[in-house]
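Q: I would like to see how this sequence folds:
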Amino acid sequence: MLEGKNVHFIAIGGSAMHNLAICLHRLGNQVSGSDDMFFDPSKGNLKREGLLPEADGWHPNRVDNSLDYVILGMHAKADNPELLKAQELGLPVYSFPEFIYEASKNKKRVVVAGSHGKTSITSMIMHILKEANKDFDYLVGAQLEGFDQMVKLSNAPVIIIEGDEYTTSPLDLTPKFLHYHHDIACISGIAWDHFNVFPTFENYKEQFRKFVELTPTNGKLYYYNGDQELTKIIEDQEGEEERFSPYSEHPNTVRMGKTILKSHGAEYVIEVFGKHNMENLQVAKNILVDLGITESEFYQHIKTFGGAAKRLEKIGENENTIVFKDFAHAPSKLKATSTAVHEQFPDRQTFAVLELHTFSSLNPEFIDQYAHAFDAPENAVVFINPEIMKKKGFELFTQEEIRNAFQREDLLLLCDAEALEKTLLAQNWKNKNLLFMSSGNYGGLNLEKITATILES
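A: Next up is the predicted model:
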């Protein structure tokens, strides 16, 4: 299945899809693909591998009987002309998670799930396995230092999978993580997200209940015991209680802005910080021990883990200010990330900028979920690009509506990149850190330029 095949990708431009396409190409497969539009980094990555289609759009003539199978991305629609052609020809059509399972069903499968922390936990596990010279495959949702791809498939005995609860494909609206059939898994917590797919919190929780129930009799699932909703799902399970094991924050302390792990009388200075990362680190350790990593190996190698891209990523610093960039956008992620920076540097103020960019975060029926999620920073700004709001079919929020939703009276709403830049450059940055949080681009704001200007001042 992994070598010598002729494979076509429908919606090859997606983050995970284009990485899988590159992986299969490097394994010696003939790979083609289509998408209606391409953006960097996938566009540049595909071009370097010789996989970027000559023309954008859907072309049924690219699908014929010479193909061994087709891989279908979530971005495509059910009436996609290439998909219809594949179905007409009777070609095998796999969704992304279905293919990953087929390629790894003879391996030990570790699946990292939860509403937050998935990428961080997955990357911690991957970093330590790599440093310990272990052979493993992986699927992760971010570019990690030391790994040139986000997907690797080989003859390795184990695969580490970041398990997303989002829907599988236009033909299959079940969550991706239900297709991986984990041997070992963890759930970091449950906080309502993907409002466009799961319109109620009950519906959202049900997906995690199904995931828990898929844990095999001889399998293992670790769950964060500080999450009441998650704990209730575990308590509702009948029999084989040894399958489920709770975890909490790894013992630690903070001294002079540095986080130090504590274990059996020893201390280890690490680069990542925040309560949420101490929880992530603990469950990563539990899983790694199950995979044969010793405690001494874990503590030796976790010291060099610098974090995943856009997860409290440090993009600049001087003696007065550190500038961080993070992917946080959902309420639980916002609260964990902004609180982590605030508590790590108690002698400095925190100036935090959150961009509301996703369908859920911009939906008037969901916005109240942000209540008190942005309380920690001394200065808090919400940025909304009016064009994004319009594309998603919503009316622009007023500042009063944003303040009421977040339950914060001094919250500042900005809707123009130039106004945001002026606001940032007008600040006194002595003993003050800056935190950017977004899955978007702040209307085209040049973060590197602004960071350089702030640090030079």
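Q: C-alpha from now on. contacts and neighbour counts both.
A: Will do.
Q: residue boundaries of the strands in the stretch 51-200 of the chain?
A: Taking DSSP state E, counting those that start in this stretch to define them, one finds strands in the stretch 51-200 of the chain at 69-72, 93-95, 108-113, 137-139, 151-152, 158-162, 167-169, 172-175, 184-187.
Q: I have a second one here; can you model it like the first so I can compare?
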Amino acid sequence: MASLAALLREAGHQVSGSDEGVYPPMSHFLADRGIPVQQGYHPRNLDPVPDLVVIGNALSRGNPEIEWVLNRRIPYTSFPEALKRFFLRGKVPVVVAGTHGKTTTTSMLSWGMEVAGLRPDFLIGGIAENFRSSYGKGGGDHFVVEGDEYDSAFFDKGPKFLHYLPYLAVIGNLEYDHADIYPDLESIKLQFRRLVHLIPTEGFLAVGGESPAALEACAGSLCARETFGLDPGCDWNADGIEMTEGRTCFDVTYRGKAFGRFRMQVVGHYNIRNALAATAVLHRLGVSARDIGRGLESFAGVRRRLQLRAEVGGIRIYEDFAHHPTAVSGTLETVRAAFRPERVWAVYEPRSATSRRNVFQLEIADALAKADCVAIPALFRPDKVPEGERLDLDRLVADLGRRGVAAWNLETVDAIIEKVVAEARPGDLVVLLSNGGFGGIYDKLPAALAGRTETTPGG
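A: So this is what the prediction gives:
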């Protein structure tokens, strides 16, 4: 919502808003752009009466501002519908969707188009380091947008991406997620089929060739379609992979013919797949292999995606957004293979609507077992999940213990910090895994480790 507000402000509209708990850096982001935000919800926040109210999907009936808008028949819309109305119409939308990798792929693709001189507009669900922003107005023909399958608003329970007028699209992979709104994988596949059916015959679709559910969802497409992945049967595939900390190299083949050897600063097999997705779309847009390579090599990553936060006393601390078992597994495999630490610590916060539920009780144990040490706090806002559906943390810790993993259910962030400070040693790597603020641990843990170093004899 903040990025949309900034786009609207830069387009010349007067924009204001209200929310609960607006704190830095988002409060600074909005203030720097001249967008006032009121703390809390009250009808007085809508004085003078706006021409249009954009309602976020976190709000529901009973909210005092929503009730005021409805009673006074003020025009209102959802975030995705506003994006379509004000920015996507008249552009060539490029929609990046899938369960994993959307933010990074959208960022890679936007940067690749920028390097190639296509000057895209873009809206990303994270901060792309090359742009130091989550949005941009390049002024070119294309608008690259991260396509979210989450619902649009209380009055529109369909996915956001169905509003985005896809002309070119990426569906990277498809797994069960968003357990609070989707009962099963079939219901998610249905929404992706609907997305695919919106792509015109002259459009283009790049689909992850190693994801059976994604392939099934895309089977009815009427546009040109290409697959990508590490499987040699994909149209776009990669081999000859070399990966070290801060560097990945790989050979790309397109339909059996060598396309180029590429280098990236980001690591992980999942990022190679993201790069292949971006490559497929860039190639479709006429970008040369040389320029694609330039874009990938200079791509600086996305904030909160395996981002180094600190190195203290020989202990590296990384932050990552992973919360789904597949993403957690990929992150832990990557840090072990690329960074080669003495031990891997996974500090995992079950925070998302799905990760707080027991739907992935076994799968998250499998994922976290790729670490040597695991520390977990209490569930985030457990009252929002029915008791019988909650992730059982004691069972999770016991399952990990049976696999030889040192695991602790420590309830609080302070207790986790105390445990890591007491037991981590030089050569260890700590990954902080959460899709939220995690009680400020990203700054608190490095500070605590620094304090330990300062008080160590000879330190």
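Q: Now compute the TM-score of the two chains, please.
A: The TM-score (TM-score structural alignment, normalised by the length of structure 1) is 0.86; 436 aligned residues with a CA RMSD of 2.9 Å.
Q: Dump the strands of the stretch 51-200 of structure 1 to TSV, plus mean neighbour count and distance to R243 of structure 1.
A: Formatted as TSV, the strands of the stretch 51-200 of structure 1 follow (neighbours: other CA atoms under 10 Å; distance: least, CA to CA, whole Å):
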stretch	mean neighbour count	distance to R243 of structure 1
strand 69-72	24	33
strand 93-95	19	29
strand 108-113	24	14
strand 137-139	22	23
strand 151-152	23	28
strand 158-162	25	19
strand 167-169	21	26
strand 172-175	15	22
strand 184-187	26	9
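Q: Turn these into TSV, columns for distance to Y223 of structure 1.
A: Formatted as TSV, the strands of the stretch 51-200 of structure 1 follow (distance: least, CA to CA, whole Å):
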stretch	distance to Y223 of structure 1
strand 69-72	31
strand 93-95	28
strand 108-113	10
strand 137-139	21
strand 151-152	25
strand 158-162	15
strand 167-169	22
strand 172-175	19
strand 184-187	5
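Q: Now name the helix or strand holding F273 of structure 1.
A: For F273 of structure 1, there is no enclosing helix or strand under DSSP states H and E.
Q: wait, isn't it in contact with T259?
A: Yes. Between F273 of structure 1 and T259 there is a contact under CA atoms under 8 Å: 5.9 Å.
Q: Now do the nearest residue to Q237 of structure 1 once chain neighbours are set aside: how many residues are near it, please.
A: Spatial nearest neighbour of Q237 of structure 1, excluding adjacent residues (CA to CA, 6 or more residues apart in numbering): E213 at 7.6 Å. For E213 of structure 1, the count of nearby residues is 13 (other CA atoms under 10 Å).
Q: right, and the strands of the stretch 51-200 of structure 1 - which one's nearest D227 of structure 1?
A: Closest of those to D227 of structure 1 is strand 184-187, at 9.9 Å (criterion: CA to CA).
Q: Which part of structure 2 matches that closest one?
A: Alignment of strand 184-187 of structure 1 against structure 2: residues 168-171, by TM-score structural alignment.
Q: And for stretch 22-30 of structure 1?
A: Taking TM-score structural alignment, stretch 22-30 of structure 1 hits residues 6-14 over in structure 2.
Q: Check which residues of that stretch are buried.
A: 6-9 (16 or more other CA atoms under 10 Å).
Q: thinking again about what came up before, the match of strand 184-187 of structure 1 vs structure 1, average distance?
A: Following the fit onto structure 1, the mean deviation recorded for stretch 168-171 of structure 2 is 0.7 Å by mean CA distance after the TM-score superposition for structure 1.
Q: The closest residue to R247 of structure 2 other than its chain neighbours - how many residues pack around it?
A: Distances taken as CA to CA, 6+ apart place Q265 nearest to R247 of structure 2, at 4.7 Å, with adjacent residues excluded. Neighbour count for Q265 of structure 2, taken as other CA under 10 Å: 17.
Q: Can you tell me what Q265 of structure 2 aligns to in structure 1?
A: Aligned partner of Q265 of structure 2 by TM-score structural alignment: E271.
Q: So that match versus V112 of structure 1, what's the distance?
A: Distance, E271 of structure 1 to V112 of structure 1, using CA to CA, to the nearest Å: 22 Å.
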